[in-house]
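J.: Next one to model:
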Amino acid sequence: MTAGVVALVVTVATGAGVGLLLRDQSGTATPQPGVTISHSLAPETVVVTDAEIDDLLTRHTEGLTRGDTERFLSIFDPANEQLLQRQRRVLENLRKVPLSEAGYRVLRRSGRSEDSFGRGVTFTQDVSFVHRFAGIDLRPVSEWYRWTLEKKSADAPLRVTAVGGAPPPTLSSSSPSKTVYYPGPWDIWPDITVVRAGAGVVLARPEHAALARRVAPIVEQATAHHSAYWKRHGEHQDLVPQGYLVALVAGKDQLGKLFRTSEATEAGVSIGMPSAAVGSDDVVVGGTRVVLDTTSSFFSSTDGIGTLTRHELAHSLVSALDRSSGLSFLGGRPHWIDEGFAEYLANKHAPVTSSLRYPEGRAYLAGQRSRPFTGELPHNDIWAGGDLTDAHYFMGELIMRFTADRYGDRRLVQAVTAAYQQDNDDLAEPAFYDALGVDKAAFERQWAAYVRQQLT
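T.: Have a look, this model is predicted:
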């Protein structure tokens, strides 16, 4: 057993399957029972039983937890050298990362898994890779695989012939990923460099190892900064992570194809992963995965890396507070709450004039952008429109700076927490104002005056 896998807990779910909440994928997985098997089968019948599926999961999990390559690979088609090579790499990568829990659970099954005429059967089985990073994930989380299974005859062994990412039950505009937290770096990187960052880790391809070592202390400092801030001003201390997983990629294509499969436009992202813990638990988000694009302009300087890192870790900091069901008729929780608080924690250590987006804020106030500053809080429908994106991010930061200046950081955190803990996103903004004891009209008017004061 390598140093990266300590006290690894075996997690194998068998039988009918396990349902997992997929808030970020806007759907809930429905466990699909195994096929019903007739008790009077003809001798030539080809049938796949639940016990055979369970055996695959058990051998695969034991191979992972023991570091037993032969057992890990025993479920795959032995004639498919390319598949075996890829899965050998997956095991080698997983053995390098600090997992405290790992295993596989049955999810949905599709296709024909029984044939009474003696013909072979091929079907797909979705499998959840349940895992937990030590010191990082509050609860175990899961990545979904889609296995293609084949049984060529009644007495032939069941084999996995292909592995890919499983799609979510439904797609949504707010979370359009075509796969469920797949692929992880272990699935697609030829090798993984693991650099400790306090209680967290930075993962990178070998060619980015030096950059990972440069980023790690920045991640550690940002983690310490956010933890200290929350200890002073926040509640629900048990829901704040002690460390974070940060992965480095190069370019938007890679950014959109790590822990998700979607188009990416950001410089960085914090991906919240639902808890896969079994039993009653009110923690919805079990952990986050932060992915940073090393080709973005933020990586042109140490200060830029720090700003981007603090911003994304701020999203991760409050992720476990989120109780949203995704229900909304008015456009969802305001971006100025989510992005504004992240920008505030990224920049609060410095004067507002040092913000990278300060010039955009001044240009916006001066009427030099496609829309004039009206004193209204920025709406979601125009948040990222045209040339206003940077200006709106800066306005979000000023909303939080104003709130902290007028009401104090403790009240600010109470307001943000109240917004995050609304099941209906349309109630988030009213909850923010209620926590401050102010109505929207007064808050907006006072904030607009604050903006003009800061930027003129």
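J.: C-alpha only now, for contacts and for neighbours.
T.: OK.
J.: Could you report the neighbour count for T374?
T.: When neighbours are counted by other CA atoms under 10 Å, T374 registers 11.
J.: that's a helix at it, yeah?
T.: No. Inclusion of T374 in a helix is not indicated when DSSP: H, G, I helix; E, B strand; the rest coil is applied; the result is coil.
J.: Return the distance of it relative to W147.
T.: Per CA to CA, to the nearest Å, T374 is found 54 Å from W147.
J.: same deal with T58?
T.: Separation of T58 from W147 (CA to CA) stands at 15 Å.
J.: now V5
T.: Between V5 and W147 the computed distance is 25 Å (CA to CA).
J.: could you say which helix or strand contains V160?
T.: Assessed by DSSP states H and E, V160 sits inside strand 159-165.
J.: Which positions in that strand come out as buried?
T.: When burial is assessed from 16 or more other CA atoms under 10 Å, strand 159-165 yields the following buried residues: 159-163, 165.
J.: Reformat these as JSON lines; add distance to S113.
T.: Formatted as JSON lines, the entries for the buried residues of strand 159-165 read as follows, by distance: CA to CA, whole Å:
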{"residue": "R159", "distance to S113": "13"}
{"residue": "V160", "distance to S113": "13"}
{"residue": "T161", "distance to S113": "15"}
{"residue": "A162", "distance to S113": "16"}
{"residue": "V163", "distance to S113": "17"}
{"residue": "G165", "distance to S113": "20"}
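J.: And the furthest pair within the residues you listed?
T.: The most widely separated members of the buried residues of strand 159-165, counting by CA to CA, are R159 and G165 (17.6 Å).
J.: Surely I399 is in a helix?
T.: Yes. Note on I399: a helix contains this position according to three-state DSSP.
J.: That one and W447 touch, don't they?
T.: Yes. Here I399 reaches W447: they are 6.6 Å apart, a contact under CA atoms under 8 Å.
J.: burial of V246, as a residue count?
T.: Residue neighbour count, defined by other CA under 10 Å, stands at 27 for V246.
J.: pretty sure it contacts V202?
T.: Yes. Using CA under 8 Å, V246 and V202 qualify as a contacting pair, with a distance of 4.7 Å.
J.: dump the residue contacts of V291.
T.: Residues in contact with V291, defined by CA atoms under 8 Å, 6 or more residues apart in numbering, are 246-249, 255, 258, 268-270.
J.: Second chain to compare with the first, below:
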Amino acid sequence: MDVTTDGERATRGRRMRLWIAGAVVLAIAAAAATWAVAGRGDPPSPSVATPTQTSAGPSVEERILAGAGAILKTRASAVLSGHLAQYLQYVDPANRKLRQRDQQVFANLRKLGLSRLSYQVDANWAPEVQAQHGPSARAVRVLMLVQIAGIDSTPRATALGYTFAERDGHWLLVDDDDLAAETDLKAYREPWDLGAIEVARRPGVLVIVPAGERRNGERLARESQSAIPMVRSVTRRAQAGIAVIAMADSRSMDPEWRTGGHPAAAVAAQNYAPANPEASEFKVTGSRVVINPDQRTQAGRLLLAHEFTHAAMGPLGGRAPIWLVEGFARYVEYRLAAQSGYQRELADERRELLREKIPALVVLPIDGVFHGDYDEDSYGVSWIIVEYLVTTYGQAAVNSLYADLARGPDAPAVREQVLRKHLKVSETALVAALKKYDGPA
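T.: As a prediction, this is how the structure comes out:
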């Protein structure tokens, strides 16, 4: 039965392509690699080494690393066991606002149903002096590793900036936003940092919404479950589970998550896990889907299917051409749309694209100017290409093509070689064949 919301049905109509014109995948390489600091939720990058011990005894930096490590271990244990007093035990009693924030973060983390949580001071980052909190105060970069039961296959890494200071012979957490590298704190935050949350669960799905929006969270959980079977059927891949973030606060979306010059409607934001004990390299282990706050009450199964496809394919690698990345996701989305009663709208869009856009193809849409040649129709053109490939060569062949291209490198000669390997055709011949395509039989 079609349970697509009236709002989504009205929005899509003949111009249903506009839903995903605002969608984007963070297509980053999935193999172990070193990542630069790009935001509070991204893994840290190496910086200046921590000072070594001197003949006069341990330096302040060395003592703070030891003290911070003990505090962080206590806090992780407190969250998992549900002991708030233990979590706040080493938080500066004079910093009332920090204690209030921490109390809310604790409550939020408890709602997620964590199976694992740990913190470690990033030894690749030099502690920074924070004299406003006293002569011993240092800000350090902390790696938070959080795993949601039934959702994450491995702990996901997110970076924090914590300031610790020695007071009366004891180390305390005195602030959480002093680190110089955390100048982007107001640009992007984890959902548990953005006030009280509510959580909606279904098998394999967890939706995080602001307090008071449980009804929308339950709706998104149902829509997610409606999207997952099609994603699994086409991609032949699936995460252990998927987290969907639909917060009202604009800081839940990184302002750099844009497509075609405007904010994305949603993103499949990749999850990272340390690839070595030093946490100097990270690997992609899956994704979470973050919905633009402006779209959180309208987003439905079709948008979710698009982003879940990105999440499923992301760990393969980030070198596939964007026409395949976006075309494949739209293909899955439109397969679900057809199943949900949009056959006429799809036929209209296909007919328009085949008449007005495909004849203009000279080469497959180029990554750097994906939006430039066809504007919003870049997604539609890419959908037609993928639909043609599946119709002509079969789903398994297209999936193998995607996996090979995703591994890279993304050099034109290599892509041409991969096309010939899987499809026995050159790009020139493929473009010529596309111009003769009149839709699936």
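J.: which residues do I399 and W447 of the first structure both contact?
T.: With CA under 8 Å, 6+ apart applied, the contact sets of I399 of the first structure and W447 do not overlap.
J.: that older thread, which of the contacts of V291 of the first structure are retained in the second structure?
T.: When the contacts of V291 of the first structure are mapped onto the second structure and checked using both residues aligned by TM-score structural alignment, their matches' CA atoms under 8 Å, the preserved contacts are 246-248, 258, 268-270.
J.: Check those residues for burial and list the buried ones.
T.: Using 16+ other CA under 10 Å, the buried ones in those are 246-248, 258, 268-270.
J.: What distance do you get for the counterpart of A320 of the first structure in the second structure to G150 of the second structure?
T.: Counting by TM-score structural alignment, A320 of the first structure corresponds to P315 in the second structure. To G150 of the second structure, P315 of the second structure is 18 Å away according to CA to CA.
J.: out of the two, which sits in the busier spot?
T.: A direct count of neighbours by other CA under 10 Å for P315 of the second structure and G150 places P315 higher, at 24 against 16.
J.: Can you report how many residues lie near the equivalent of D404 of the second structure over in the first structure?
T.: D404 of the second structure maps onto A418 of the first structure when the alignment is built from TM-score structural alignment. Burial of A418 of the first structure, expressed as a neighbour count using other CA under 10 Å, amounts to 22.
J.: so the nearest residue to A418 of the first structure once chain neighbours are set aside is in which element?
T.: Taking CA to CA, 6 or more residues apart in numbering, and ignoring the residues beside it in sequence, A418 of the first structure has A431 as its nearest neighbour in space, at 5.7 Å. Taking DSSP H and E as the criterion, A431 of the first structure maps to helix 428-436.
J.: after superposition, how close is the strand or helix carrying the match of D404 of the second structure to the second structure?
T.: Using DSSP H and E, the secondary-structure element containing A418 of the first structure is helix 409-420. When the second structure is overlaid, helix 409-420 of the first structure sits 0.9 Å from its aligned residues on average, using mean CA distance after the TM-score superposition for the first structure.
J.: That helix packs against which elements?
T.: helix 209-233, helix 335-347, helix 389-407, helix 428-436 (3 or more CA pairs under 8 Å, 6 or more residues apart in numbering; DSSP states H and E).
J.: right, and the ones you listed - which one's nearest S100 of the first structure?
T.: Relative to S100 of the first structure, the nearest member of those by CA to CA is helix 209-233, separated by 20.5 Å.
J.: tell me the SS of the residue most central in space within the second structure?
T.: By CA atoms, centre = their mean, the second structure has its centre lying nearest to A269, at 1.1 Å. The three-state label for A269 of the second structure, taken from three-state DSSP, comes out as strand.
J.: which ones are touching the counterpart of it in the first structure?
T.: Taking TM-score structural alignment as the criterion, the aligned counterpart of A269 of the second structure in the first structure is I271. Contact criterion CA under 8 Å, 6+ apart gives 259, 288-290, 316 as the residues in contact with I271 of the first structure.
J.: quick one: the helices in the stretch 101-250 of the first structure?
T.: Per DSSP state H, counting those that start in this stretch, the stretch 101-250 of the first structure has helices spanning 185-188, 209-233. These are given in chain order.
J.: Most tightly packed of the ones you listed?
T.: A comparison of those by mean neighbour count, using mean count of other CA atoms under 10 Å, puts helix 185-188 on top with a mean of 20.
J.: How much space separates A66 of the second structure from L172 of the second structure?
T.: In this structure, A66 of the second structure lies at 12 Å from L172 of the second structure, with CA to CA as the measure.
J.: Sorry, wrong one. I was asking about R201 of the second structure.
T.: From R201 of the second structure over to L172 of the second structure the distance is 36 Å, taken as CA to CA.
J.: Figure out how far the helix holding A431 of the first structure is from the centre of its chain.
T.: Centre-to-centre, helix 428-436 of the first structure and its host chain are 26 Å apart (CA atoms, centre = their mean, to the nearest Å).
J.: which outside residues touch that helix?
T.: When contacts are defined by CA under 8 Å, 6+ apart, helix 428-436 of the first structure is touched by residues 333-334, 407, 411-412, 414-416, 418-422, 439-440, 443.
J.: PyMOL command to pick out the buried ones of those?
T.: Written as a PyMOL command, the selection of buried residues from the contacts of helix 428-436 of the first structure, which uses 16+ other CA under 10 Å, is:
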select buried, resi 333+334+411+412+414+415+416+418+419+420+421+422+443
